[in-house]
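J.: Okay, here's the prediction I keep looking at, along with the sequence it came from:
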Amino acid sequence: MLKTKKILVTGGAGFLGSHLCEQLLKSEHEVLCVDNYFTGNKANILHLLDNPRFELMRHDVTFPLYVEVDEIYNLACPASPIHYQHDPVQTTKTSVHGAINMLGLAKRVGAKILQASTSEVYGDPSMHPQREDYWGNVNPIGVRSCYDEGKRCAETLFFDYHRQHSLRIKIMRIFNTYGPRMHPQDGRVVSNFIVQALKGEPITIYGDGSQTRSFCFVDDLVKGMISLMGSADEFVGPVNIGNPNEFTIKQLAEVIIDQTGSKSELVFNPLPSDDPKQRRPDISLANSELNWFPQIELEEGVSKTIEYFRKIV
């Protein structure tokens, strides 16, 4: 019989966090959702508020938190360029101070803790696809560095707590993820294209559209996250969680135009600074250690995401 755990999810009112909270509740766990609503939205978790095993707390992880929990999923951090560049100092603080505070909490209460890291730790990669043993090609002083280097430093802190204090840690590197509850103004390519297509506006492509991304549907991502947390203590990661099927940005735009029936035209603008040309995970480690494979193809996932955005746009 599954043991009920008390589980803390930081950033729990965000896009990924709300889906994670929902899935943990389905597994009969008690969930403490913590968010400061910088990018999270209470609407994402309104349907969970009546559940007696769900608790919501407004809190900023850059300040210490004193609670009793068995596991911690540390997801708190703005994850889209528009949001993390809005207040870059706070973004770095959220990654670094947030990691210190959550690691300190895990150490005090003996909790297992998972860090939601990112494929951005690889920067603009010279290895393709990206494996976990690749150290990355990151600009430490660019406009995206607050996010990239903040997440890299958080990984360092997690491993140092693991080595120095024998803390039970898990690190996952999340690749492009999409699905219902994405913020319509988060500036990410899937939400941007869907909103523009539904409004009949020109679809804005940065560069010539030949840069590639791999898109993982949120349900697959959450399953990978929970599998990692439940894996043997000896396996700490980092492990890539993402969909290895690679598409150009132009191909994504064409899929969305087709599925929305939009008459939007493609418009090409200059590529932003430090925007990676390629992004595709090598998920061999997730396959072998977690028996995890993404199940939902782009066309199916985009269809579910469009259905969500039709209701809110």
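T.: Looks like it came in fine.

J.: use CA for all of it now, contacts and neighbours both
T.: OK.

J.: thought Ser241 was touching Ser284?
T.: Just to correct that, residue 241 is Ile rather than Ser. No. The pair Ile241 and Ser284 does not pass the contact test of C-alpha atoms under 8 Å, sitting 10.0 Å apart.

J.: Give me the more crowded residue out of these two.
T.: More crowded of Ile241 and Ser284, by other C-alpha atoms under 10 Å: Ile241, with 32 against 17.

J.: so where do the strands sit in the stretch 151-300 of the chain?
T.: 169-174, 177-178, 203-206, 212-214, 216-217, 239-241, 246-248, 266-269 (DSSP state E, counting those that start in this stretch).

J.: Quick one: closest of those strands to Pro276.
T.: Pro276 lies closest to strand 212-214 among these, at 8.7 Å (C-alpha to C-alpha).

J.: And the closest one, how far out from the chain middle?
T.: Distance of strand 212-214 from its chain centroid, counting by C-alpha atoms, centre = their mean, to the nearest Å, is 15 Å.

J.: what sits up against that strand?
T.: 175-176, 242-249, 277-281 (C-alpha atoms under 8 Å, 6 or more residues apart in numbering).

J.: Counting neighbours, what do you get for Tyr84?
T.: The burial count for Tyr84: 22, using other C-alpha under 10 Å.

J.: What helix or strand is the nearest residue to it once chain neighbours are set aside located in?
T.: Spatial nearest neighbour of Tyr84, excluding adjacent residues (C-alpha to C-alpha, 6 or more residues apart in numbering): Pro78 at 5.2 Å. Pro78 belongs to no helix or strand when assigned by DSSP states H and E.

J.: Pro78: how many residues sit nearby?
T.: 25.

J.: mind checking how far it is from Pro244?
T.: Taking C-alpha to C-alpha, to the nearest Å as the measure, Pro78 falls 24 Å from Pro244.

J.: same thing with Ile306?
T.: In terms of C-alpha to C-alpha, Ile306 sits 22 Å off from Pro244.

J.: Equivalent analysis for Leu228, please.
T.: Leu228 sits 18 Å away from Pro244, taking C-alpha to C-alpha as the criterion.

J.: neighbour count winner among the two?
T.: Leu228 (26 against 20).

J.: There's contact between the more buried one and Leu221 in this structure, I believe.
T.: No. Counting by C-alpha under 8 Å, Leu228 does not reach Leu221; the two are 10.6 Å apart.

J.: got the contact list for stretch 133-141?
T.: Contact with stretch 133-141 is made by 121-127, 145, 148-149, 274, as judged by C-alpha under 8 Å, 6+ apart.

J.: 6 Å instead?
T.: Under the criterion C-alpha atoms under 6 Å, 6 or more residues apart in numbering, residues 122-125 lie in contact with stretch 133-141.

J.: possible to save these as CSV with secondary structure and distance to Pro202?
T.: Listed next are these as CSV, based on DSSP: H, G, I helix; E, B strand; the rest coil; distance: C-alpha to C-alpha, whole Å:
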residue, secondary structure, distance to Pro202
Tyr122, helix, 31
Gly123, strand, 29
Asp124, coil, 28
Pro125, coil, 30
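
J.: Adding neighbour count and distance to Gln164, write the residues you listed out as a markdown table.
T.: Below are these laid out as a markdown table (neighbours: other C-alpha atoms under 10 Å; distance: C-alpha to C-alpha, whole Å):
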| residue | neighbour count | distance to Gln164 |
| --- | --- | --- |
| Tyr122 | 22 | 25 |
| Gly123 | 24 | 28 |
| Asp124 | 18 | 31 |
| Pro125 | 21 | 30 |
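
J.: alright, now check it against this:
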Amino acid sequence: MKRVLITGAAGFLGSHLCDRFIKEGYRVVAMDNLITGDLRNIEHLMPLANFEFYHHDVTKFVHVPGDLDYILHFASPASPIDYLKIPIQTLKVGAMGTHNLLGLARVKNARFMIASTSEVYGDPLVHPQTEEYWGHVNPVGPRGCYDEAKRYQEAITMAYHTYHGLETRIVRIFNTYGPRMRLNDGRVLPAFIGQALRGEDLTIFGDGSQTRSFCYVDDLVEGIYRLLLSDYANPVNIGNPSEITIKDFAEEIIKLTGTSQKVVYKPLPKDDPKQRQPDITKAREILGWEPKVGRAEGLKKTYDYFRGLSKERLYEESNHREFDAARK
């Protein structure tokens, strides 16, 4: 039975990865400092003999006894609300955390994967975005703490691969959604659903002509799993190339939820990307992967999840109380 360390394991994506590796028969070591993660995302795994949890901050020295076959570094604030509130921690987990875990991977002779992001492309001048595009990023803008942390992650990971011969993988993740997202994390999809559930008008920043491409979490996890087990070391885009404007997406949410809210407009934040669409040619050719879940199906599953939360949990998710408490 192979053993995998997953950092950021109590977060949205990390918890789904834990589920997948348990299903595949791995022993899973989950690690999270809970600054944005939530133990409720993995509480169903706690009784399992092949699952263990470490409450730890990876920017500090990381020690895991025993063998490790794989390390997946998915610990990082990933939403604008989070990384704008804690920019230093965001940079540290991208830099110091990645360095610590690469060192652990060398000691354990483990294959190492980092969760990079489409944000390495910044506000792109190339559309759709291919892995060969180097990006258009403002390093001193408000989003620089996240964008540059991820770009540094890629650089140091590739340096360990070329200099030390470490087995590494880099996944560039585009907009992803599904159960266990936080409603008030600043990303467009949970923000819209949260506003709809609370009977509020849906807020669009800018004129709504900017685009996003949304990938359901099960599809994303499948792509990550295939990339980890592949022989390809360069970055690979994993996302759904089905592109939609924010204005049209808001209309889809209103139709899905059956509510009568209107759409209101506010100024576009600085450096917010105008277009986002992955070119997934490499994923198709190298991994034999492409998304299977259509947006209508995925949105219904996601909406049903949030609608099923208790009123207390829904209020908590919407007001971000746990994150604020952890930050203090």
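T.: Received, thanks. Remember, it's a predicted structure, so these values are computed and weren't measured experimentally.

J.: List the TM-score for the superposed pair.
T.: Superposed pair, TM-score by TM-score structural alignment, normalised by the length of structure 1: 0.97. Supporting alignment: 308 aligned residues with a C-alpha RMSD of 0.7 Å.

J.: Kindly indicate which of the contacts of stretch 133-141 of structure 1 lies nearest Glu265 of structure 1.
T.: Using C-alpha to C-alpha, these come closest to Glu265 of structure 1 at Asp124, 28.5 Å.

J.: residues in contact with that closest one?
T.: Contacts of Asp124 of structure 1 by C-alpha under 6 Å, 6+ apart are 137, 276.

J.: what do you get for Ser262 of structure 1?
T.: Ala197.

J.: now the aligned partner of it in structure 2: how far from Asn41 of structure 2?
T.: Matched to structure 2 by TM-score structural alignment, Ser262 of structure 1 sits across from Thr259. Distance, Thr259 of structure 2 to Asn41 of structure 2, using C-alpha to C-alpha: 28 Å.

J.: Setting the sequence-adjacent residues aside, check what's closest to Gly239 of structure 2.
T.: Distances taken as C-alpha to C-alpha, 6+ apart place Phe174 nearest to Gly239 of structure 2, at 4.9 Å, with adjacent residues excluded.

J.: The one you found - how many residues pack around it?
T.: For Phe174 of structure 2, the count of nearby residues is 23 (other C-alpha under 10 Å).

J.: I figured it hits Ser118, correct?
T.: Yes. Assessed by C-alpha atoms under 6 Å, Phe174 of structure 2 is found in contact with Ser118 at 5.2 Å.

J.: For the stretch 151-300 of structure 2, which segments count as helices?
T.: Using DSSP state H, counting those that start in this stretch, the helices found in the stretch 151-300 of structure 2 span residues 188-197, 217-228, 246-257, 281-282, 295-307.

J.: center of structure 1 - which residue?
T.: Ile174 (5.4 Å; C-alpha atoms, centre = their mean).

J.: and the nearest residue to that one once chain neighbours are set aside, how many neighbours?
T.: Distances taken as C-alpha to C-alpha, 6+ apart put Thr118 closest to Ile174 of structure 1, at 4.5 Å, once the chain neighbours are dropped. Burial measure for Thr118 of structure 1: 22 neighbouring residues, criterion other C-alpha under 10 Å.

J.: Could you do Pro281 of structure 1 as well?
T.: 25.

J.: Please apply the same query to the one 10 residues further on.
T.: Residue neighbour count, defined by other C-alpha under 10 Å, stands at 12 for Asn291 of structure 1.

J.: Tell me the counterpart of it in structure 2.
T.: Match for Asn291 of structure 1 (TM-score structural alignment): Gly288.

J.: next one: Asn51 of structure 1
T.: With TM-score structural alignment as the criterion, Asn51 of structure 1 matches Leu48.

J.: Distance-wise, check its match relative to Ala10 of structure 2.
T.: Applying C-alpha to C-alpha, the value for Leu48 of structure 2 to Ala10 of structure 2 is 16 Å.

J.: what's the answer for Pro235 of structure 2, then?
T.: Counting by C-alpha to C-alpha - Pro235 of structure 2 and Ala10 of structure 2 are separated by 25 Å.

J.: So for the two, which residue has more residues nearby?
T.: Each of Pro235 of structure 2 and Ala10 has its neighbours counted (other C-alpha under 10 Å); Ala10 has more, 30 against 22.

J.: what about the alignment partner in structure 1 of the more buried one, which helix or strand?
T.: Residue pairing (TM-score structural alignment): Ala10 of structure 2 is matched to Ala13 of structure 1. Using DSSP H and E, Ala13 of structure 1 falls within no helix or strand.

J.: my guess is the residue nearest to Ile174 of structure 1 contacts Met172, does it?
T.: No. Between Thr118 of structure 1 and Met172 there is no contact under C-alpha under 6 Å: 7.3 Å.

J.: Quick one: the strands in the stretch 1-150 of structure 1, in order.
T.: Taking DSSP E, counting those that start in this stretch as the criterion, the stretch 1-150 of structure 1 contains strands spanning 6-10, 30-35, 54-58, 71-74, 112-118.

J.: How far does stretch 221-236 of structure 1 stretch from one end to the other?
T.: For stretch 221-236 of structure 1, the end-to-end distance is 17 Å (C-alpha to C-alpha).

J.: Same question for that stretch: list its buried residues.
T.: 221-229, 235-236 (16 or more other C-alpha atoms under 10 Å).

J.: Would you map the helices across the stretch 1-150 of structure 2?
T.: Counting by DSSP H, counting those that start in this stretch, one finds helices in the stretch 1-150 of structure 2 at the ranges 12-23, 80-85, 87-92, 98-108, 144-164.

J.: And Asp35 of structure 1? What does it align with in structure 2?
T.: Using TM-score structural alignment, Asp35 of structure 1 pairs with Asp32 in structure 2.

J.: Just give the number of residues close to the closest residue to its match other than its chain neighbours.
T.: Distances taken as C-alpha to C-alpha, 6+ apart place Gly8 nearest to Asp32 of structure 2, at 4.8 Å, with adjacent residues excluded. By the measure other C-alpha under 10 Å, the count of residues near Gly8 of structure 2 is 29.

J.: State the distance from Gly8 of structure 2 to Thr36 of structure 2.
T.: Distance from Gly8 of structure 2 to Thr36 of structure 2, by C-alpha to C-alpha: 9 Å.

J.: for Glu285 of structure 2, same thing?
T.: Glu285 of structure 2 is 35 Å from Thr36 of structure 2, by C-alpha to C-alpha.

J.: on that earlier part again, would CSV of the strands of the stretch 1-150 of structure 1 with distance to Val255 of structure 1 be doable?
T.: Shown next, in CSV, are those (distance: least, C-alpha to C-alpha, whole Å):
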stretch, distance to Val255 of structure 1
strand 6-10, 33
strand 30-35, 34
strand 54-58, 37
strand 71-74, 33
strand 112-118, 25
